[in-house]
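Engineer: model this:
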Amino acid sequence: MTDLKDRLLDAALPHVAFDGWSEATFRAAVEDADITPAQGRAACPRGALDLALAFHARDDARMVAQIRAQDMSDMRYRDRVSHAVRTRIEIANQNREAVRRGMTLFALPMHAADGLRALWGTSDAIWEALGDTSNDVNWYTKRGTLSGVYSATILYWLGDESEGFRDTWDFLDRRIDGVMQIEKVKASARKSPILSRLMVGPNMILDRIKAPTRGPRSDLPGRWRDPS
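Structural biologist: From the prediction side, this is the model:
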């Protein structure tokens, strides 16, 4: 199924720049990939929407492979995060118009939830590639914070016309620096005798929050919800 979806995706990308992630693009991809409509629907039941999600997930996977192949042991942790986000955007730049069209698709109310899951998946993939071992509330805050950084940087990048996207990388560094300032404030609060006592109750609640259990990954399109 994955090979079939990759064939469809490769066939779709030349059409996305003109027709977006649309039914017209999906039909053209099925024809260009030389498969039957039934095979196309088997791989992507929701048509172009599933293709757009597959495109996003494939670039995530390429980013993870690239990061894991690099030695970043001499880099500061904030620089590793910045490098990972930059790597993801550089991969996206290979099909910039497809990314732009994807942002338009996921801005639609009926597809917003899929877009948010894709964004969260990118942040999760980055942290996993960097070896994140958090299993408490930090698991969520790290991914939520990085989702905000990544989404803001992608939007900036789509409008950036500076040489080598210099302005985008400066923007990214400022966002990362802003997050680090928040972490410094949190660390200072934990060291403060007064604030630490005030946070005893909330911390007891937060300590009960655990990272989700990792289940088997699936390459099937869409999501299954138990109707019961």
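Engineer: CA only for contacts and neighbour counts going forward, please
Structural biologist: Noted.
Engineer: tell me the helices and strands packed up against the host helix or strand of Thr104.
Structural biologist: Using DSSP states H and E, Thr104 sits within helix 96-106. Contact analysis of helix 96-106 by 3 or more CA pairs under 8 Å, 6 or more residues apart in numbering; DSSP states H and E lists helix 2-19, helix 112-129 as its packing neighbours.
Engineer: after the first one comes which helix or strand?
Structural biologist: With elements assigned by DSSP H and E, the helix or strand that comes after helix 2-19 is helix 23-32.
Engineer: chain center to that next one: distance?
Structural biologist: Computed by CA atoms, centre = their mean, to the nearest Å, the chain-centroid distance of helix 23-32 equals 25 Å.
Engineer: what's in contact with it?
Structural biologist: For helix 23-32, the external contacting residues (CA atoms under 8 Å, 6 or more residues apart in numbering) are 8-9, 11-12, 15-16, 19, 36-37, 40, 47-48, 51.
Engineer: from Arg174, how far out is the residue nearest to Gly115 when sequence neighbours are not counted?
Structural biologist: Leaving aside its sequence neighbours, Gly115 sits nearest to Phe106 (CA to CA, 6 or more residues apart in numbering; 5.0 Å). Distance of Phe106 to Arg174, computed by CA to CA, to the nearest Å: 26 Å.
Engineer: now the second one, please; I'll put the structures next to each other:
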Amino acid sequence: MSDAQSPGTPAGDPTDALLDAALMHVPFDGWTETTVRAATEDAGIDRAVARGLFPRGPIDMLMAFHARGDRRMAERVAAASLDGLRYRDKVARAVRLRVEALEDREAVRRGMTLFSLPMHGADGTRALWRTVDAIWTALGDGSDDLNWYTKRATLSGVYGATVLYWLGDDSPGSRDTWEFLDRRIDGVMRVEKAKATMRKMPVVGQLMGLQDRVASRVSAPARRDDIPGQTDAARPSGGAE
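Structural biologist: The predicted model follows:
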């Protein structure tokens, strides 16, 4: 097993060892059954154990790789000193830490190729959603209404664009990527400022207030990795789990 146990991975779980071994083969064979078999052999893991961890083979291995990046990002955010930073800077720092946790550009490229296949498109969407949710959770986001969705939807665009930029960035220390990220965050903040200004306008503000009252009935999902949510009327007694 890998000496560095991934945060959130149970002790004795061979997932990290399999992922570390797989990264040696992904640049050549992609996220494929060939890679799963080679990683299983290299890591010295019983095939039945590997199949139990990745029942769908390469797509489940890729999802585990993605989840490991989320866990490592969360640990790095917890260890970072974010006190005193502006809100937008905290978001930018967390996104940067998640991108830095991607480990290997070729593994990410190959992963995006697999996610682009029609049968795995839902997995790709789920992986992205879990990542942005992990970022907001690491930053202590406590929203439980429509804002829960809008924050994650907005950050999905920022994170996805930043990863694509990073894949083609050969600047020292990925400097151009971080500048690109700052521009994207600034763009989002300008939109939020514009919305705040519009709320102060008599007619527009009233319309937005009506929209807010309707949106207030929307709640965050009971399961944190769910994309759809529910209204208060549809929520089971006792609220979200």
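Engineer: can you calculate the TM-score here?
Structural biologist: Once superposed, chain against chain, the TM-score is 0.90 (TM-score structural alignment, normalised by the length of the first structure); 215 aligned residues with a CA RMSD of 1.6 Å.
Engineer: and of the helices and strands packed on helix 96-106 of the first structure, who's closest to Ala65 of the first structure?
Structural biologist: helix 112-129 (8.2 Å; CA to CA).
Engineer: in that closest one, which residues are buried?
Structural biologist: 114-115, 118-127, 129 (16 or more other CA atoms under 10 Å).
Engineer: from those, pick the one nearest Ser192 of the first structure.
Structural biologist: Distances from Ser192 of the first structure to those, taken by CA to CA, are shortest for Trp127, at 29.2 Å.
Engineer: how about the closest one, what's its partner in the second structure?
Structural biologist: Counting by TM-score structural alignment, Trp127 of the first structure lines up with Trp136 in the second structure.
Engineer: how about the helices and strands packed on helix 96-106 of the first structure, which one is nearest Asp160 of the first structure?
Structural biologist: Of all these, helix 2-19 comes closest under CA to CA, at 18.3 Å.
Engineer: same for the closest one, what does it pack against?
Structural biologist: helix 23-32, helix 37-43, helix 48-68, helix 96-106.
Engineer: tell me the residue in the second structure aligned with Arg27 of the first structure.
Structural biologist: Arg27 of the first structure maps onto Arg37 in the second structure, by TM-score structural alignment.
Engineer: actually Ala54 of the first structure, not the one I wrote
Structural biologist: So, by TM-score structural alignment, Ala54 of the first structure is matched to Ala64.
Engineer: how far away is its match from Arg199 of the second structure?
Structural biologist: Applying CA to CA to Ala64 of the second structure and Arg199 of the second structure gives a distance of 43 Å.
Engineer: so what touches stretch 157-177 of the second structure?
Structural biologist: Val95, Val99, Arg105, Arg109, Leu128, Val132, Phe180, Leu181, Arg184, Ile185.
Engineer: which pair of those residues spans the longest distance?
Structural biologist: For those, with distances taken as CA to CA, the pair at the greatest spread is Arg109 and Ile185 (23.7 Å).
Engineer: re earlier: and the helices and strands packed on helix 96-106 of the first structure as JSON lines, adding distance to Arg58 of the first structure?
Structural biologist: What follows is these, written out as JSON lines (distance: least, CA to CA, whole Å):
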{"stretch": "helix 2-19", "distance to Arg58 of the first structure": "9"}
{"stretch": "helix 112-129", "distance to Arg58 of the first structure": "10"}
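Engineer: wait, His66 of the second structure sits on Ala127?
Structural biologist: Yes - with contact defined as CA atoms under 8 Å, His66 of the second structure and Ala127 form a contacting pair (6.9 Å).
Engineer: which neighbours do the two have in common?
Structural biologist: What both His66 of the second structure and Ala127 touch, as defined by CA under 8 Å, 6+ apart, is an empty set.
Engineer: picking up where we left off before, would you turn the helices and strands packed on helix 2-19 of the first structure into CSV with distance to Ile194 of the first structure and mean neighbour count?
Structural biologist: Compiled in CSV, these are given as follows (distance: least, CA to CA, whole Å; neighbours: other CA atoms under 10 Å):
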stretch, distance to Ile194 of the first structure, mean neighbour count
helix 23-32, 59, 19
helix 37-43, 57, 17
helix 48-68, 42, 20
helix 96-106, 45, 19
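Engineer: whereabouts in the first structure does stretch 173-193 of the second structure align?
Structural biologist: Using TM-score structural alignment, stretch 173-193 of the second structure pairs with 164-184 in the first structure.
Engineer: over to stretch 107-125 of the second structure?
Structural biologist: Using TM-score structural alignment, stretch 107-125 of the second structure lines up with residues 98-116 of the first structure.
Engineer: how far out from the middle of the chain is that stretch?
Structural biologist: Centroid displacement of stretch 98-116 of the first structure relative to its chain, using CA atoms, centre = their mean, is 12 Å.
Engineer: quick check: end-to-end length of it?
Structural biologist: Taking CA to CA, the first and last residues of stretch 98-116 of the first structure lie 17 Å apart.
Engineer: how close does the longest helix along the first structure sit to the second structure?
Structural biologist: As assigned by DSSP state H, the longest helix anywhere in the first structure is helix 166-191. Its aligned residues in the second structure lie a mean 0.9 Å from helix 166-191 of the first structure after superposition (mean CA distance after the TM-score superposition for the first structure).
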